[in-house]
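Novice: This is a predicted model, with the sequence first.
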Amino acid sequence: MLSRENSSPTILQHVEAALYVLNQLCIGFVTIWVSWTCLRTGLNGIRLHAWLTTFGFVFLMAEGMMCFYDNSFLTMRYSRKNKTAIHVILQIFGGGMGVAGCLIQLISDNWAISVTTHASLGFAAFILCLVSLLSGLASVLARAMSKMVTPLINKTVHVILSFATFVIAMLAQYYGYGQTGIFIGQGSDFVILIRVATLVAMVLTSIGAMKSLYQKFKSLLS
């Protein structure tokens, strides 16, 4: 984490800052490549599905998760209240685009889910995202609901659901490169590269969520 004090940053803080930059590069690479591939041939059918889910889950949802990072150069100067507002907006738009992308494909397939790993994970992410969005609303209204559920439990459940949604969506993205016909023409080496970038983005984005879960579980047990 980047220190806001005048003391020199530690080696760990430099490493975390470098990992943050690497993560942004991976997210940008995946988002730009998929967007270019889909937009240049027209947003219809499965290409619209691929663009919506990529832009929603890989870009907006990841950025929404990272806006609370102390080493986030984009939001580190904002107050906690402003970070929360940015997080809510990005998650709503990201989750909404991801859900819309899944719905478009489900309707196109007459609500039949294929037996591929990509389709199975994608459907799981679709369901979890819907539940996560509802839990996010409950988390925002945590104080008003404090008589029914304590805010800490409410927010912990939301972090777990959001984290699970993101990881499963990213894994669906990973398998989609090889199991979706629109990406075959890019070549096997490039598919490997984009898969690696997707996994790196998934792991690095998840660090903050895991730290948050660790702190919340410590608070619940204390």
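Specialist: Nice, I can see it. Residues are numbered from 1 along each chain as shown.

Novice: Please count neighbours and contacts with C-alpha atoms only from this point.
Specialist: OK.

Novice: quick one: contacts for Gly98?
Specialist: By CA atoms under 8 Å, 6 or more residues apart in numbering, the contact set of Gly98 is 52-57, 126.

Novice: what's the closest non-adjacent residue to it?
Specialist: Thr53 (4.3 Å; CA to CA, 6 or more residues apart in numbering).

Novice: Then Leu130?
Specialist: Val99 (7.4 Å).

Novice: Double-check that neighbour against Cys129; I have them as touching.
Specialist: Yes. Between Val99 and Cys129 there is a contact at 7.1 Å, judged by CA atoms under 8 Å.

Novice: The two - which one has more neighbours?
Specialist: Cys129 (27 against 24; other CA atoms under 10 Å).

Novice: any idea which element that one lies in?
Specialist: helix 117-140 (DSSP states H and E).

Novice: Against that first model, consider the following:
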Amino acid sequence: MSDDKTKPTSVLQHIESALYVINQLCIGFVTIWISWTCLRQDLSGIRLHAWLVTFGFVFLMAEGMMCFYDGSWLTVRYSRNYKTAFHVVLQILGGGMGVAGCLIQLIRDDWSISVTLHARLGFAAFVLCLISLLSGLVAFLARCLSRTISPLVNKTFHVVLSFTAFVIAMMAQFYGYTQTGIFRGQGQDFVVLMQVVTMVLMVLTSIGAIKSLYQKIGSLAS
């Protein structure tokens, strides 16, 4: 646990904490609803794909990205080392599930990519996620590789890659509600609601990553 002395809470910290709670509600809503929709029926084919990518990208990857977020009341009391450990575990699990979900769908489609925007974005997220996991491993071992690769440069590259992979995965999720047929019986209004909630959680989850990227670019520039 962190040994830092308690500091007065600013207005900005209150706002960040409120946004964090809203984001957790959005993540929970999407994850729980899709899990229930997929698990209450035969978990195979497109439903298995949908559940794996949702649980991996929407839940685990988003939670992993927010480990360092100042407004996270789940990790705010932990030291940097604990947050890094949580981040690594969640990203590996989330990225692994997301990649597995994409692989399952690629195998079902005989390794061909559909012309739909959902499929193309999903494939892009799949590739970027694989590279991001590799760059994350390098970032984790940055001190050992400091003579070969600058730790700051590598971590900056990792943040950019992970952020891009997450955003593309959320866009694929967005179009998946209308292009996969899973929600055909839910009604158009509910599909729109799912799309809006997904976009909200994408934006709120990205705040921490954008702040981190800004700080790292500032450090590189100086």
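Specialist: Arrived safely. Everything quoted here is computed from the prediction, not taken from an experiment.

Novice: Report the TM-score for the pair.
Specialist: Scored against TM-score structural alignment, normalised by the length of structure 1, the superposed chains reach a TM-score of 0.97; 219 aligned residues with a CA RMSD of 1.1 Å.

Novice: Could you tell me which residues within the helix or strand harbouring the residue nearest to Leu130 of structure 1 count as buried?
Specialist: In the assignment (DSSP H and E), Val99 of structure 1 maps to helix 80-108. Of the residues in helix 80-108 of structure 1, 83-84, 86-88, 90-106 count as buried by neighbour count, 16 or more other CA atoms under 10 Å.

Novice: Tell me the secondary structure of Met76 of structure 1, please.
Specialist: The three-state label given to Met76 of structure 1 by DSSP: H, G, I helix; E, B strand; the rest coil is coil.

Novice: so it makes contact with Asp70?
Specialist: Yes. Using CA under 8 Å, Met76 of structure 1 is in contact with Asp70, at 5.7 Å.

Novice: Look at the two and report which has more neighbours.
Specialist: Asp70 (19 against 16).

Novice: so what's Val160 of structure 2 closest to, chain neighbours aside?
Specialist: Here the residue nearest Val160 of structure 2, using CA to CA, 6+ apart, is Leu213, at 7.1 Å.

Novice: And for stretch 185-200 of structure 1, what's in contact with it?
Specialist: 23, 26-27, 29-30, 170-171, 173-174, 177-178, 183-184.

Novice: And for stretch 133-148 of structure 2?
Specialist: 88, 91-92, 95, 149-151, 154-155, 157-158.

Novice: chain center to that stretch, what's the gap?
Specialist: 21 Å (CA atoms, centre = their mean, to the nearest Å).

Novice: Now do the buried residues in that stretch.
Specialist: 133, 135-136, 138-140, 142.

Novice: Kindly check the end-to-end length of that stretch for me.
Specialist: 19 Å (CA to CA, to the nearest Å).

Novice: any idea which helix is longest in structure 1?
Specialist: helix 188-221 (DSSP state H).

Novice: Using the three-state scheme, assign Ser72 of structure 1.
Specialist: Classified using three-state DSSP, Ser72 of structure 1 is coil.

Novice: how much space between it and Val88 of structure 1?
Specialist: 17 Å.

Novice: quick one: whichever strand or helix holds Ser35 of structure 1 to structure 2 mean distance?
Specialist: In the assignment (DSSP H and E), Ser35 of structure 1 maps to helix 11-39. Helix 11-39 of structure 1 differs from its equivalent in structure 2 by a mean of 0.7 Å after superposition (mean CA distance after the TM-score superposition for structure 1).

Novice: Okay, buried residues for that helix please.
Specialist: Those would be 13, 16-17, 19-20, 22-24, 26-28, 30-32, 34-35, 37-38, for helix 11-39 of structure 1 by 16+ other CA under 10 Å.

Novice: Run through the residues that contact the aligned partner of Ile104 of structure 1 in structure 2.
Specialist: For Ile104 of structure 1, the aligned residue in structure 2 is Ile104 (criterion: TM-score structural alignment). Under the criterion of CA under 8 Å, 6+ apart, the neighbours of Ile104 of structure 2 are 45, 49.

Novice: same thing but at 7 Å, please
Specialist: His49 (CA atoms under 7 Å, 6 or more residues apart in numbering).

Novice: quick one: it from Arg47 of structure 2, how far?
Specialist: 11 Å.

Novice: cool, and Gln105 of structure 2?
Specialist: For Gln105 of structure 2, the distance to Arg47 of structure 2 - CA to CA - is 10 Å.

Novice: picking that back up, could I get the buried residues of stretch 133-148 of structure 2 as CSV with distance to Val191 of structure 2?
Specialist: Output for the buried residues of stretch 133-148 of structure 2, formatted as CSV (distance: CA to CA, whole Å):
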residue, distance to Val191 of structure 2
Leu133, 31
Ser135, 35
Gly136, 34
Val138, 39
Ala139, 38
Phe140, 39
Ala142, 43
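
Novice: thinking again about what came up before, mean deviation of the helix holding Cys129 of structure 1 from structure 2?
Specialist: Averaged out, helix 117-140 of structure 1 is 0.2 Å away (mean CA distance after the TM-score superposition for structure 1).

Novice: and after that helix, which helix or strand comes next?
Specialist: That would be, after helix 117-140 of structure 1 and using DSSP H and E, helix 151-179.
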